[in-house]
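Peer 1: sequence and predicted model, in that order:
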Amino acid sequence: MSNMQHELQHLPASAGLEARTVGRVGIVGASSTGIGIAIQLLDAGVPVTFYEADAAALGAGLAQIRSAWTDTHDSRLALLAGTINFHHLKDADLVVDASETEGGEALFRRLDQTTKPGAILATAAAGAGVDRLAGATRRHGEVLGLRVDRAQVWELVPGRDTSDPTLATVGALARRLHAPAAARR
């Protein structure tokens, strides 16, 4: 059994639920975590909207992402949209806060108001309280933590109210990326 299969077995029983399709992922923050997640998604053919409020930081982050491929005409780059306009996250099915500053509750409140109904909101911030962030939204069941290690292994960290369909959806995305995913309850 491969390492990936072993890790995927640790998903909760909800993994058997019908997972929603994640067609576009928004990433907030040009951090090394945000850049790594973007590259992994683009490698799997998942469109990414990469948001950073600071234009210089956005440019540097996009340059790092583009440097992942030697061919400047690589088809994956067509799936990447960089923006300093927060409103461009509105069509994402999943938005990951990968900012190095604690966006916290204010960011999640803003994401809740900007993103479409049903969009999943995730934090990659170490130690961020998922329940606290979910409490700032009207979608408590669609908020979770997401830890991505250096090997790009995804660990889903549900909050108290994170729904099984949310876990199934993000778990299915992790499988689509051919990356191990694990969840703890």
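Peer 2: Perfect, thanks for sending it. No experiment lies behind these values; they were computed from the predicted model shown. Residues are numbered from 1 along each chain as shown.
Peer 1: all contacts plus neighbour counts: C-alpha atoms, from now on.
Peer 2: Fine.
Peer 1: quick one, helices of the protein?
Peer 2: Secondary structure of the chain (DSSP state H): helices at 3-8, 32-43, 55-66, 104-114, 130-134, 164-176.
Peer 1: export the ones you listed as JSON lines, with columns for distance to residue 184 and mean neighbour count.
Peer 2: Output for the helices of the chain, formatted as JSON lines (distance: least, C-alpha to C-alpha, whole Å; neighbours: other C-alpha atoms under 10 Å):
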{"stretch": "helix 3-8", "distance to residue 184": "11", "mean neighbour count": "15"}
{"stretch": "helix 32-43", "distance to residue 184": "20", "mean neighbour count": "21"}
{"stretch": "helix 55-66", "distance to residue 184": "30", "mean neighbour count": "17"}
{"stretch": "helix 104-114", "distance to residue 184": "22", "mean neighbour count": "18"}
{"stretch": "helix 130-134", "distance to residue 184": "13", "mean neighbour count": "21"}
{"stretch": "helix 164-176", "distance to residue 184": "10", "mean neighbour count": "21"}
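Peer 1: those helices into CSV, with extra columns for distance to residue 75?
Peer 2: Conversion of the helices of the chain to CSV gives the following (distance: least, C-alpha to C-alpha, whole Å):
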stretch, distance to residue 75
helix 3-8, 27
helix 32-43, 9
helix 55-66, 11
helix 104-114, 29
helix 130-134, 35
helix 164-176, 18
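Peer 1: residue 73 is nearest to which of these?
Peer 2: The closest of these to residue 73 is helix 55-66. By C-alpha to C-alpha, the value is 9.9 Å.
Peer 1: another one to put next to it:
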Amino acid sequence: MNIQLVGVVGAGQMGNGIAQVAAQFGFNVIMTDVSGAALEKGMATISGSCDRLVKKATMTEADKAALLGRIKTSQDLSALKECDIIIEAATENIDLKLKIFKDLDAVAKPAALLVSNTSSISITKIAGATKRPEQVAGMHFMNPVPLMKLVEGIRGLQTSDATFTAVRALAEKMDKTFVESTKDMPGFIVNRILMPMINEAVYTLHEGIASVEAIDNAMKLGTNQPMGPLTLADFIGLDTCLAIMNVLHDGLGDSKYRPCPLLVKYVEAGWMGRKSGRGFYNYAAK
């Protein structure tokens, strides 16, 4: 499949990152969001990311201008009607994603591929919301998208070989390393392993075994991780971590995936991590 025009649904940290990378590698992009303010913020984030690359001399001002010129924005999903592939990067909420895919199926051209950036939700279930399930796949980018090399590819039960080949080729054209999750299971590869570790770190705090700083330092220095699990949770968003743990717990039915009560309480308090100014660390005070 000759992919020229890429659609992105969602202008948040994942959506604008995907849009930036697609445009960086020569694709024309249409980024949509229900919020005009989110689109403005997303474009400002992309521009700021490019400025950092210019400062590092890995991008020129002309490259930046060309990249930004390849991205158009809209608050209307129908703007994606001519896209060859549409990548959904909305909040990790199953009901929202099912609605988006049903709506995309109605507006996208018949040959278009519909792809989800979900980090944990069943691609088979998402595909079932459309009348083109064989043209639906998972393409899970890592955050921050411009810097992280990995893309997880996930086949739904209905995904065709042609669709999956096209998704792999697109990831590789974006200079990403494509790793296939051979089964459409909750959490796929990365979050099946990562989120229980983060959840266990929260339990370690909850049970008074160690402080936030001690937990993070122990894992950084003891296992050579670039950041501690609680710092990483704040970076990801505690609401996202909780949503993924709920998917794992509900989907696999094993008590070992039960979200830590402290994680639940933090989300209830609105302490979502960096994006809210407070999580396991207080960013508003910095």
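Peer 2: Yes, it's here. Predicted, not measured: the structure shown is a model, and the values here were computed from it.
Peer 1: circling back to that earlier point, which of the helices of structure 1 sits closest to residue 145 of structure 1?
Peer 2: Smallest distance to residue 145 of structure 1 across the helices of structure 1 (C-alpha to C-alpha): 6.0 Å, for helix 130-134.
Peer 1: distance from that closest one to structure 2 after superposition?
Peer 2: Compared with structure 2 after fitting, helix 130-134 of structure 1 deviates on average by 0.9 Å (mean C-alpha distance after the TM-score superposition for structure 1).
Peer 1: matching residues in structure 2 for that helix?
Peer 2: Across structure 2, the stretch matching helix 130-134 of structure 1 (TM-score structural alignment) is residues 123-127.
Peer 1: gap between residue 172 of structure 2 and residue 197 of structure 2?
Peer 2: Distance, residue 172 of structure 2 to residue 197 of structure 2, using C-alpha to C-alpha, to the nearest Å: 29 Å.
Peer 1: oh, I was asking about residue 82 of structure 2
Peer 2: Distance from residue 82 of structure 2 to residue 197 of structure 2, counting by C-alpha to C-alpha: 42 Å.
Peer 1: between these two, which has more neighbouring residues?
Peer 2: Between residue 82 of structure 2 and residue 197, counted using other C-alpha atoms under 10 Å, the more crowded position is residue 82 (18 against 14).
Peer 1: give the aligned equivalent of that one in structure 1.
Peer 2: Taking TM-score structural alignment, residue 82 of structure 2 has residue 91 as its aligned residue in structure 1.
Peer 1: go on, residue 9 of structure 2?
Peer 2: Aligned by TM-score structural alignment, residue 9 of structure 2 pairs with residue 28 of structure 1.
Peer 1: got it, and residue 31 of structure 2?
Peer 2: Match for residue 31 of structure 2 (TM-score structural alignment): residue 50.
Peer 1: before we move on, what about residue 48 of structure 2?
Peer 2: With TM-score structural alignment as the criterion, residue 48 of structure 2 pairs with residue 67.
Peer 1: for residue 167 of structure 2, same thing?
Peer 2: By TM-score structural alignment, residue 167 of structure 2 lines up with residue 170 in structure 1.
Peer 1: tell me the contacts of the match of residue 31 of structure 2?
Peer 2: Contacts for residue 50 of structure 1 (C-alpha atoms under 8 Å, 6 or more residues apart in numbering) come out as 26, 27, 28, 29, 30, 38, 58, 80, 81, 82, 83.
Peer 1: the fifth one contacts residue 49, doesn't it?
Peer 2: No - counting by C-alpha atoms under 8 Å, residue 30 of structure 1 stays clear of residue 49, with 11.5 Å between them.
Peer 1: neighbour-wise, which of the two wins?
Peer 2: Higher neighbour count among residue 30 of structure 1 and residue 49: residue 30, with 27 against 22, using other C-alpha under 10 Å.
Peer 1: can you tell me the closest non-neighbouring residue to residue 104 of structure 1?
Peer 2: Distances taken as C-alpha to C-alpha, 6 or more residues apart in numbering place residue 133 nearest to residue 104 of structure 1, at 6.4 Å, with adjacent residues excluded.
Peer 1: the one you found and residue 110 touch, don't they?
Peer 2: No - when contacts are counted by C-alpha under 8 Å, residue 133 of structure 1 is not listed as touching residue 110 (11.3 Å).
Peer 1: ok, now how distant is the residue nearest the centre of structure 1 from residue 54 of structure 1?
Peer 2: When C-alpha atoms, centre = their mean is applied to structure 1, the residue found nearest the centroid is residue 96 (3.5 Å). From residue 96 of structure 1 over to residue 54 of structure 1 the distance is 17 Å, taken as C-alpha to C-alpha.
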